[in-house]
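> next come a sequence and a model predicted from it.
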Amino acid sequence: MKKRFLRYLLYVFIIIALLVAAIAWFLDPYRPDEAAMQAMKSGNGVKVEEVEGLIIFEGGENNPPGVIFYPGGLVGPESYAPIARLLALSGHRTVIVKMPMNLAITGVDRADDVLKGYPKETFVIGGHSLGGVMAARYAAVHPEKVAGVFLLASYPDQKGNLKESGLPVLSLIGSRDGVMNRTEYEKARQFLPDHTTYLAIPGGNHAQFGSYGAQKGDQPAVISPEDQWQQTTALLRGWMKSVLDIPGK
């Protein structure tokens, strides 16, 4: 009886160990590459600070609006430092929100931590891939808290329905994105306002909105990561200017 019980415990232990290993493997994020880690360093006109799960990028001046950025699913948040740094250099305080288990679905309301820290400032919210989906959900529930929503290689689901929100929305994709489901992307237009701005970066792909290397299923980009970051931030800046030019914003 004792040997049988010990054998049973051994089987249970092995099963638990295998489950833990499987979960750890599944939740192992894409990690920021060297370019991302260089962009995480303060200097050359940008201050980078990590405070309670937020990575804050500030330039010499703060021009409205600020930017709240939700990372893609299973992507290390530092991977978006190159874009955040470029935005900060142009005067837009940019805050990358770290998510539990690197999944934005576990921290949809974490934008509140940013807004509480800067109660008198105007912010737009958005993100990459899954991060954009969850940013849309936040904005759909709290349209009064943000000035607009941007979606990078992303689209809203029904819980992130922004159709009647009155918020300006930017939908930006790479023309060679091999990860995003194009059929679902088109269907999701029903959840976006009629005045949504749809743009594409020629030659850009899914992963190069961040800086974490190649992503499974993606198509190779025909432009450099630096080019895609520059184009992304330029388009975001132009869109944000139009957001502030809207009466009442």
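Structure received. Residues are numbered from 1 along each chain as shown.

> switch to C-alpha atoms for all contacts and neighbour counts from now on
Will do.

> how far away is Ala147 from Trp239?
As judged by Cα to Cα, to the nearest Å, Ala147 and Trp239 stand 11 Å apart.

> comparing the two, which shows the higher neighbour count?
Ala147 (23 against 18; other Cα atoms under 10 Å).

> list the contacts of the more buried one.
Going by Cα atoms under 8 Å, 6 or more residues apart in numbering, Ala147 touches Pro65, Thr122, Phe123, Val124, Ile125, Leu167, Pro168, Val243, Lys249.

> tell me which residues of the one helix or strand Asp112 maps to come out buried.
Using DSSP states H and E, Asp112 sits in helix 111-117. Within helix 111-117, the residues scored as buried using 16 or more other Cα atoms under 10 Å are Ala111, Val114, Leu115.

> ok, the last one to Gly66 distance?
It refers to Leu115. Remark: distance between Leu115 and Gly66 (Cα to Cα) = 10 Å.

> quick check: neighbours shared by those two?
Residues touching both Leu115 and Gly66 by Cα under 8 Å, 6+ apart: Glu121, Phe123.

> and the helices in the protein?
Per DSSP state H, the chain carries helices over the ranges 2-26, 34-39, 81-89, 111-117, 130-141, 182-187, 225-245.

> got another one to weigh against that:
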Amino acid sequence: MKPKRRRIWLSLAVLLVLAAASLAYYLKPYPPNGEALKAMQGGDGVTLKETGRLIVFEPEGQALQPGVLLYPGALVMPESYAPLAKKLAADGRRAIIVKMPLNLAILGPDRADDYLKGLPGGETYVIGGHSLGGVMASRYAAAHREDRPIAGVFFLASYPDSKGSLAESGLPVLSLLGSNDTVVRMEAYEEGKQYLPAGTVYVTIAGGNHAQFGGYGPQKGDSPAALPAAEQWARTAAEIEKWAAGSR
């Protein structure tokens, strides 16, 4: 190989390495914290199993209907939502966390199909997500409300866009937001209300922030919460439970 051509190939190789390193840094996910890892062990009447791209939290006895299916927030590892999922399962509802490619729901918007497609009759699910996960969950629900057993949609620090409009869907909707959340763009949050049905239930968790819907520690741009993470998980689970019980 001629020296000039060799230098060109070396330069390209260096650029590719730098680009890969930059991408890896930018896409570095938020890992589950200690409380989330503990919840991933199950117990307290909840069993856990991972099947392919799903993490399933099973309650003791017959699971209540509807179950709960959750899309994680952007760059948040799915295990981070184990504390919330475990609380929902402890209340009697099967809770399923969907794993996403590169921890980005926008790359796997239809992954709910891994569980919902071809599901035996008799089971229904509310589907929702945290932050970007909620946006993509609403798109899934809007596209599949007629051919999937979807009983409602919930948003955790999130809102729909025009592609996920639920305004005319006839589906029950729950929107939860922490009062100390400074990650959600409130202008976009308010604009997103036009894509929600008139009967949407809006709940603000006093003292809650963006990151504490999951268990992965502080998030860049967020404000500190004024309540413990365990309390925010408990309040979130209680609101979802109360709403889901009436969404069948």
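On my side now, so go ahead. The structure displayed is predicted, hence computed values, not measured ones.

> distance to Asn102 of the first structure for the helices of the first structure - can I get that in JSON lines?
Below are those laid out as JSON lines (distance: least, Cα to Cα, whole Å):
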{"stretch": "helix 2-26", "distance to Asn102 of the first structure": "11"}
{"stretch": "helix 34-39", "distance to Asn102 of the first structure": "16"}
{"stretch": "helix 81-89", "distance to Asn102 of the first structure": "15"}
{"stretch": "helix 111-117", "distance to Asn102 of the first structure": "15"}
{"stretch": "helix 130-141", "distance to Asn102 of the first structure": "10"}
{"stretch": "helix 182-187", "distance to Asn102 of the first structure": "23"}
{"stretch": "helix 225-245", "distance to Asn102 of the first structure": "22"}
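
> follow-up on the earlier one: with the second structure overlaid, report how far the helix holding Asp112 of the first structure is off on average.
Taken against the second structure, helix 111-117 of the first structure registers an average deviation of 2.2 Å after superposition, with mean Cα distance after the TM-score superposition for the first structure.

> what lines up with Gln194 of the second structure in the first structure?
Alignment note: Gln194 of the second structure maps to Gln190 in the first structure; criterion TM-score structural alignment.

> OK, contacts around its match?
Gln190 of the first structure makes contacts with Lys163, as judged by Cα under 8 Å, 6+ apart.

> what does Leu27 of the first structure give?
With contact taken as Cα under 8 Å, 6+ apart, Leu27 of the first structure is in contact with Leu74, Met101, Asn102.

> if I read this right, Pro59 of the second structure contacts Arg94, doesn't it?
Yes - at 6.1 Å, Pro59 of the second structure and Arg94 qualify as touching, with contact defined as Cα atoms under 8 Å.

> please point out which of the contacts of Leu27 of the first structure the second structure shares.
Here is what carries over to the second structure from these, by both residues aligned by TM-score structural alignment, their matches' Cα atoms under 8 Å: Leu74, Met101.

> would you show me how to pick out the buried ones of the contacts of Leu27 of the first structure in ChimeraX?
Applied in ChimeraX, the following selects the buried portion of the contacts of Leu27 of the first structure according to 16+ other Cα under 10 Å:
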select :74,101,102
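
> and of the contacts of Leu27 of the first structure, the nearest to Thr197 of the first structure?
Distance to Thr197 of the first structure, by Cα to Cα, is smallest for Leu74 among the contacts of Leu27 of the first structure, at 27.2 Å.

> list the contacts of the closest residue in space to the closest one that isn't next to it in sequence.
Ranked by Cα to Cα, 6 or more residues apart in numbering and with sequence neighbours excluded, the top spatial neighbour of Leu74 of the first structure is Pro29, at 4.3 Å. With contact set as Cα under 8 Å, 6+ apart, Pro29 of the first structure has these partners: Leu74, Val75, Gly76, Asn102.

> which of the residues you listed are retained in the second structure?
Retained in the second structure by both residues aligned by TM-score structural alignment, their matches' Cα under 8 Å are the following of the contacts of Pro29 of the first structure: Leu74, Val75, Gly76, Asn102.

> gap between the second one and Ser90 of the first structure?
Val75 of the first structure sits 25 Å away from Ser90 of the first structure, going by Cα to Cα.

> distance from stretch 103-114 of the first structure to the middle of the chain?
The chain centre lies 11 Å from the centre of stretch 103-114 of the first structure; the measure is Cα atoms, centre = their mean, to the nearest Å.

> what do you get for stretch 38-50 of the second structure?
18 Å.
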